[in-house]
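Engineer: Coordinates for the following, if possible.
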Amino acid sequence: MTDDAATTGLQAYVVGGAVRDALLGLPAGDRDWVVVGSTPEAMTQRGFMPVGGDFPVFLHPSTKEEYALARTERKTALGYQGFTFYTGEDVTLADDLKRRDLTVNAIAQAADGTLIDPLGGAADVAARVFRHVGNAFSEDPVRILRLARFAARFGDFTVAPETMALCRQMVEAGEADALVAERVWKEVARGLMAVAPSRMFDILAQCGALERIMPQLNATPRALAAVDTAARFDMTLPQRYALLCVESPERDALSQRMRVPQLCADYARLLPIMLDGLARRDDLDARLALIERADALRKPERFEALLAAAVLWDERVAVSAWSADAACVRGVDAGAVARGQAANPAGIKEAVRKARLAALAP
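Structural biologist: Predicted coordinates for the structure are as follows:
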């Protein structure tokens, strides 16, 4: 079946982020399509491959873009999983747009370029305002996370007062308590990798969600400013997460609660240790202890990344000197030292330590 045959006569519209970003003059990304007046059987007959779980989504036979049948939703339980979906042929494009989160994400574009915008999303794009589509926003607590993430991505957008008020009502109703750790981390990670991560946590704090989903986080102004600086330097997710948690004594509990990747948890655990050790550069024993504790010998790349994060927190950190120290210690041949202690195996550890201290000494 040809690509033309797959889409000829199909009522398909580009929706969501691709339309929004085009209005903002941003580079084109992945396009999502909504299909009106079709059925799963008709889509498969056209050559589309079904991939949906809860509701029918299909991959185009050639472009592999996602095409979802227009649908309506009905909330059946607390949280973001308590929904039933209806995808009958009678569901209109307007019906589908009404169940979306924000007006700026509820704009469709026809094949001829015409915008279908029944909810005023284009005007809100122009005004740089995030506004919820309708009361259905309150049925899905993930939308609070998405709103906060969008605020981090689009730093010049504001949140409509009525939308912030609705988010507060949702939190007070316990909706945020139903969010599972994996979904929270997925959105938080995306927000941390945005251009202004601090805005995500500011929005979450304003509506009361932050203390519900990340109660162990002490999101101080200094920590949030450091994360924004890390974003400007295009630092990695583990570096940004470590800076976010640097003033949170319960960072280990936070990492466990959100089930963050082990690398992120390690960075968050090690950065405060690094900062404490880096401040004691005049103590030779402390210098070696930090290099060994931070595992700079086996994981030099991680050590360098932590140094880069540390200097954002404390500009006095002598990055080049510490890098040189780690290189000196790595240059010690521990195997050769051990062989020299063949007659006294119990003394190997101390002999290696003394050799490393000698390498560090001026």
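Engineer: alpha carbons only for contacts and neighbour counts from here, please
Structural biologist: Will do.
Engineer: How about T72: what's its closest non-neighbour residue?
Structural biologist: Y86 (5.3 Å; CA to CA, 6 or more residues apart in numbering).
Engineer: Isn't that neighbour up against P56?
Structural biologist: No. Applying CA atoms under 8 Å as the test, Y86 and P56 come out as separate, 9.8 Å apart.
Engineer: ok, these two, which is more surrounded?
Structural biologist: Between Y86 and P56, counted using other CA atoms under 10 Å, P56 has the larger neighbour count: 19 against 15.
Engineer: what's near enough to touch that one?
Structural biologist: Contact analysis of P56 by CA atoms under 8 Å, 6 or more residues apart in numbering lists P40, P50, A68, L69, T87.
Engineer: Likewise for P61?
Structural biologist: Shown in contact with P61 (CA under 8 Å, 6+ apart): D3, A6, G47, F48, M49.
Engineer: Which strands or helices does the host helix or strand of A336 pack on?
Structural biologist: In this assignment (DSSP states H and E), A336 forms part of helix 334-340. Helix 334-340 sits against helix 348-360, with contacts defined as 3 or more CA pairs under 8 Å, 6 or more residues apart in numbering; DSSP states H and E.
Engineer: so how far is the helix it packs on off the chain centroid?
Structural biologist: Counting by CA atoms, centre = their mean, to the nearest Å, helix 348-360 is centred 42 Å from the centre of its parent chain.
Engineer: do the same with stretch 41-61
Structural biologist: Centre-to-centre, stretch 41-61 and its host chain are 29 Å apart (CA atoms, centre = their mean).
Engineer: And stretch 171-187, by the same measure?
Structural biologist: 14 Å.
Engineer: who touches that stretch?
Structural biologist: So stretch 171-187 is in contact with 78-80, 140-142, 145-146, 149, 170, 207-209, 212-213, 257-260, going by CA under 8 Å, 6+ apart.
Engineer: And stretch 85-101, by the same measure?
Structural biologist: Outside stretch 85-101, the residues that touch it by CA under 8 Å, 6+ apart are 34, 36-39, 54-56, 69-74, 106-108, 118-119, 132-134, 136-137, 143.
Engineer: What's the end-to-end length of stretch 173-186?
Structural biologist: 23 Å (CA to CA, to the nearest Å).
Engineer: For the comparison step, fold the sequence that follows:
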Amino acid sequence: MPNFQTYLVGGAVRDRLLGLPVQDRDWVVVGASPQALLDAGYQPVGKDFPVFLHPGTHEEVALARTERKTAAGYHGFAFHTAPDVTLEQDLARRDLSINAMAEDAAGRVIDPHGGQRDLQDKVLRHVSPAFAEDPVRILRLARFAARFADFAVAPETGALMRAMVAAGEVDALVPERVWQELSRGLMENKPSRMLAVLREAGALQKLLPEVEALFGVPQPEAHHPEIDTGLHLLMVLDQCAASGAPLAVRYACLCHDLGKGTTPRDELPRHIAHEQRSEKLAARVSARWKVPTDCRELASLVAREHTHVHQSQGFGAEARLRLLERCDAWRRPERFAELLWACECDARGRLGLEDRPYPQRERLLADLAATQAVDLAAVSAAAIARGAKGPEIGRAVQRARLAALSATPVI
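Structural biologist: Coordinates of the predicted model:
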């Protein structure tokens, strides 16, 4: 029998104590060397520090370790694993008290940092001053704030994060890790909390200055009872979460109004041509954090077209056809549907208007369906039979689609 001990650690323990479904189980082995695990049939998979697959369950297990800061940023750590590294030492290097608990084979919880108390008090608290050594932890805490929206950040933890930002630690973050944490935070129950926590720490100004610039910027009260553009963005993101929107829609909503942060003061509270400015700023954010193509493209489309979608109830058939063309709706119908989803969240992310109808979405989807039903092959063949060539055939297709739109019942 192996003479080492295995413990369930981290989020699995936290979620079980909260009565939540346990999604992933992380394990730590204490009292073992890499060779001892190999001899016991474990398979090595780790590169940066020893991680193995359990021979029976194939779940990942890691050797208990300590870490030491060696340079700035996320990669600036040296790890130490040895049979004499204790469970308590391993837990001490973790980020938050609620993530620094373990459970032994008998179900006994090992909680050296008060994680159970903080769960009960609904507090996000750092384990030790070592929290300041890893800037990713600011993003992780903000993401947990979005997941556990009724948890407060401990005052001392908030102060520590502000000090980290002031010391320039956030400047060393790599794009891949920033996007990983931002995207996960956007998919949590209340993504507005992630932005609020980052803003309070001063990290939003560093990571997303285009978003920070929206706070305090007024909008016309007739359309935006909440007035403040930053508050509107927070409400839109929470509408995304409430509707179960996918990541691309949530990211597009994050970027849809960025241009309002650059509106000249003498033009406020109106935001003339903010759509074009928003599109450029969305592209800048996407490039900075190496955002995936689907999210990047939808963000650009929503930034450019969301106002037109809102106004489309007053459009005639020709204007609606041009909107479909600009959105490449026939080749990218799924993306067009996501555009309308984002626009609906935008329309409902307003104070007192959270439940108002948004008929534009249903109407434009009906328009798309009507134009998709046009027999393009037949229209093209008939045009060719009349002697049409090249652009003339395209115009015949356009006329057929326009006729289909004109015949679509008003919704």
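Engineer: Could I get the TM-score for this pair?
Structural biologist: Here the superposed chains carry a TM-score of 0.94, computed using TM-score structural alignment, normalised by the length of the first structure; 356 aligned residues with a CA RMSD of 1.5 Å.
Engineer: rewinding a little: the contacts of stretch 85-101 of the first structure in strands, which ones?
Structural biologist: V34, V36, L69, T72, E73, R74, A108 (DSSP state E).
Engineer: Among those residues, name the buried ones.
Structural biologist: Among those, those buried by neighbour count (16 or more other CA atoms under 10 Å) are V34, V36, L69, T72, E73, A108.
Engineer: Adding distance to T220 of the first structure as columns, could you present those residues in TSV?
Structural biologist: Converted to TSV, these look like this (distance: CA to CA, whole Å):
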residue	distance to T220 of the first structure
V34	42
V36	47
L69	44
T72	41
E73	39
A108	40
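Engineer: still on that earlier bit, quick check: the helix holding A336 of the first structure aligns to which part of the second structure?
Structural biologist: The aligned range for helix 334-340 of the first structure in the second structure is 376-382, by TM-score structural alignment.
Engineer: Figure out how far the matching stretch is from the centre of its chain.
Structural biologist: The answer for stretch 376-382 of the second structure is 44 Å, by CA atoms, centre = their mean.
Engineer: For the aligned partner of Q11 of the first structure in the second structure, give its distance to V61 of the second structure.
Structural biologist: Alignment note (TM-score structural alignment): Q11 of the first structure maps to Q5 of the second structure. Computed as CA to CA, the Q5 of the second structure to V61 of the second structure distance reads 11 Å.
Engineer: quick one, strands of the first structure?
Structural biologist: 11-15, 32-36, 49-50, 57-59, 66-69, 72-75, 83-86, 108-109, 115-116, 129-130, 158-159.
Engineer: thinking again about what came up before, which residues lie in contact with the match of Q11 of the first structure in this structure?
Structural biologist: V29, V30, G31.
Engineer: Tell me the counterpart of the first one in the first structure.
Structural biologist: With TM-score structural alignment as the criterion, the equivalent of V29 of the second structure in the first structure is V35.
Engineer: Is that match in contact with Y67, as I believe?
Structural biologist: Yes. If you go by CA under 8 Å, V35 of the first structure and Y67 touch, sitting 6.5 Å apart.
Engineer: so what sits against both of those two?
Structural biologist: In contact with both V35 of the first structure and Y67: A12, using CA under 8 Å, 6+ apart.
Engineer: What about the alignment partner in the second structure of A286 of the first structure, how many residues nearby?
Structural biologist: Matched to the second structure by TM-score structural alignment, A286 of the first structure sits across from A319. Residues lying near A319 of the second structure (other CA under 10 Å) number 14.
Engineer: and if you look at A382 of the second structure?
Structural biologist: Counted with other CA under 10 Å, A382 of the second structure comes out at 14.
Engineer: From R348 of the second structure, how far off is it?
Structural biologist: The gap separating A382 of the second structure from R348 of the second structure is 45 Å, by CA to CA.
Engineer: what do we get in the second structure for A196 of the first structure?
Structural biologist: By TM-score structural alignment, A196 of the first structure lines up with K190.
Engineer: What residues does that match make contact with?
Structural biologist: Residues near K190 of the second structure by CA under 8 Å, 6+ apart: A146, R147, A149, L237, D238, A241.
Engineer: which of the residues you listed count as buried?
Structural biologist: Buried by 16+ other CA under 10 Å: A146, R147, A149, L237, D238, A241, out of the contacts of K190 of the second structure.
Engineer: What about those, which are in helices?
Structural biologist: A146, R147, L237, D238, A241 (DSSP state H).
Engineer: how about those residues in a markdown table, adding distance to Q120 of the second structure?
Structural biologist: Output for those, formatted as a markdown table (distance: CA to CA, whole Å):
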| residue | distance to Q120 of the second structure |
| --- | --- |
| A146 | 18 |
| R147 | 16 |
| L237 | 28 |
| D238 | 25 |
| A241 | 25 |
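Engineer: Can you tell me which of those residues lies closest to D328 of the second structure?
Structural biologist: L237 (25.2 Å; CA to CA).
Engineer: coming back round to it: which residues are contacting the match of helix 334-340 of the first structure?
Structural biologist: I393, G394, A396, V397, A400.
Engineer: Sweet, I'm off.
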